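1. sequence plus the predicted model coming up.
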Amino acid sequence: MPQKKISTLAAKVLKEPQVTEKASSLVNQNQYVFKVWPRSNKSEIKQAVEELYGVNVLNVNIVNVPSKQRRLGRITGERGGYKKAVVKIKPGQKIEVLPR
């Protein structure tokens, strides 16, 4: 089976789908959650998801998740923050995030 060619925009913008309990419950509302590069904007994310998955995106919401301090004994460090996008697609369409 030939592999689908990934556009450079989709490769630059989308890091990975975020698979959490909340993200899997949003699938019932046709919303999918992706980790994205920090400098990407809503229009780039919309275009990348439409190119990569072949679906119609209705809207995109972006959340900047802040970094958090973590401790290991006496040493404190910081877990880096990231940017995530919640993408709503047209009803009846589906993105296969994880094979079942």
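-> The structure has been received and is ready for your questions. Numbers count the residues shown, from 1 in each chain.

2. from here on, just use CA atoms for contacts and neighbour counts.
-> Fine.

3. residues in contact with the most centrally placed residue in the chain?
-> The chain has Phe34 as the residue nearest its centroid, 0.8 Å off, counting by CA atoms, centre = their mean. Phe34 sits next to 14-18, 84-87 when contact means CA atoms under 8 Å, 6 or more residues apart in numbering.

4. second structure for comparison follows:
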Amino acid sequence: MNAKAEHYDVIVKPIITEKATMASEHGAVVFQVAKSASKPVIKEAVEALFGVKVKAVNTTIIKGKTKRFRGVAGKRSDVKKAYVTLEEGNTIDVSTGL
């Protein structure tokens, strides 16, 4: 497997929510990432895919909600989010897609 495919395995998708939009005003971009991905791996993947310089990476794991489907209790899977802060002058436009 080549390196580019590995980077796409690390970054699942960009997250576009109200909170993520507020973070983007301060130079941060929010991505859903693989649960096994570490901060250095996330930094390397973002720099390689988007050609930007990353200042910091903060991660959080969102626990899946318990939901009922057709009367049967189930659980959504846990999700890992990465708040990627970019160096001054670097931007990523997530609304256009990868």
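-> Sure, I can see it. None of the values given here were measured: they were computed from a predicted structure.

5. sorry, back to before: which of the contacts of Phe34 of the first structure sits closest to Asn30 of the first structure?
-> Val87 (8.3 Å; CA to CA).

6. among the contacts of Phe34 of the first structure, name the ones in strands.
-> 14-17, 84-87 (DSSP state E).

7. are any of those residues buried, and which?
-> For these, a burial check counting by 16 or more other CA atoms under 10 Å picks out 14, 17, 84-87.

8. how close does the aligned residue in the second structure for Ser43 of the first structure get to Gly74 of the second structure?
-> With TM-score structural alignment as the criterion, Ser43 of the first structure lines up with Pro40 in the second structure. Pro40 of the second structure sits 33 Å away from Gly74 of the second structure, going by CA to CA, to the nearest Å.

9. what's the answer for Ile11 of the second structure, then?
-> In this view, Ile11 of the second structure and Gly74 of the second structure are 26 Å apart by CA to CA.

10. before we move on, back to that, what packs against the helix or strand harbouring the match of Ser43 of the first structure?
-> Assigned by DSSP states H and E, Pro40 of the second structure falls within helix 39-50. If you count contacts as 3 or more CA pairs under 8 Å, 6 or more residues apart in numbering; DSSP states H and E, helix 39-50 of the second structure packs onto helix 3-10, strand 11-14, strand 54-62.

11. report the buried residues of the first one.
-> Neighbour-count burial for helix 3-10 of the second structure, counted by 16+ other CA under 10 Å, picks out 7-8, 10.

12. show me what it is packed up against.
-> helix 39-50.

13. how much does the helix it packs on stray from the first structure?
-> Superposed on the first structure, helix 39-50 of the second structure shows a mean distance to its aligned partners of 0.3 Å (mean CA distance after the TM-score superposition for the first structure).

14. that helix vs helix 3-10, what angle?
-> For helix 39-50 of the second structure against helix 3-10, the angle by axes from the mean of the first three to the mean of the last three CA atoms, to 10 degrees is 120 degrees.
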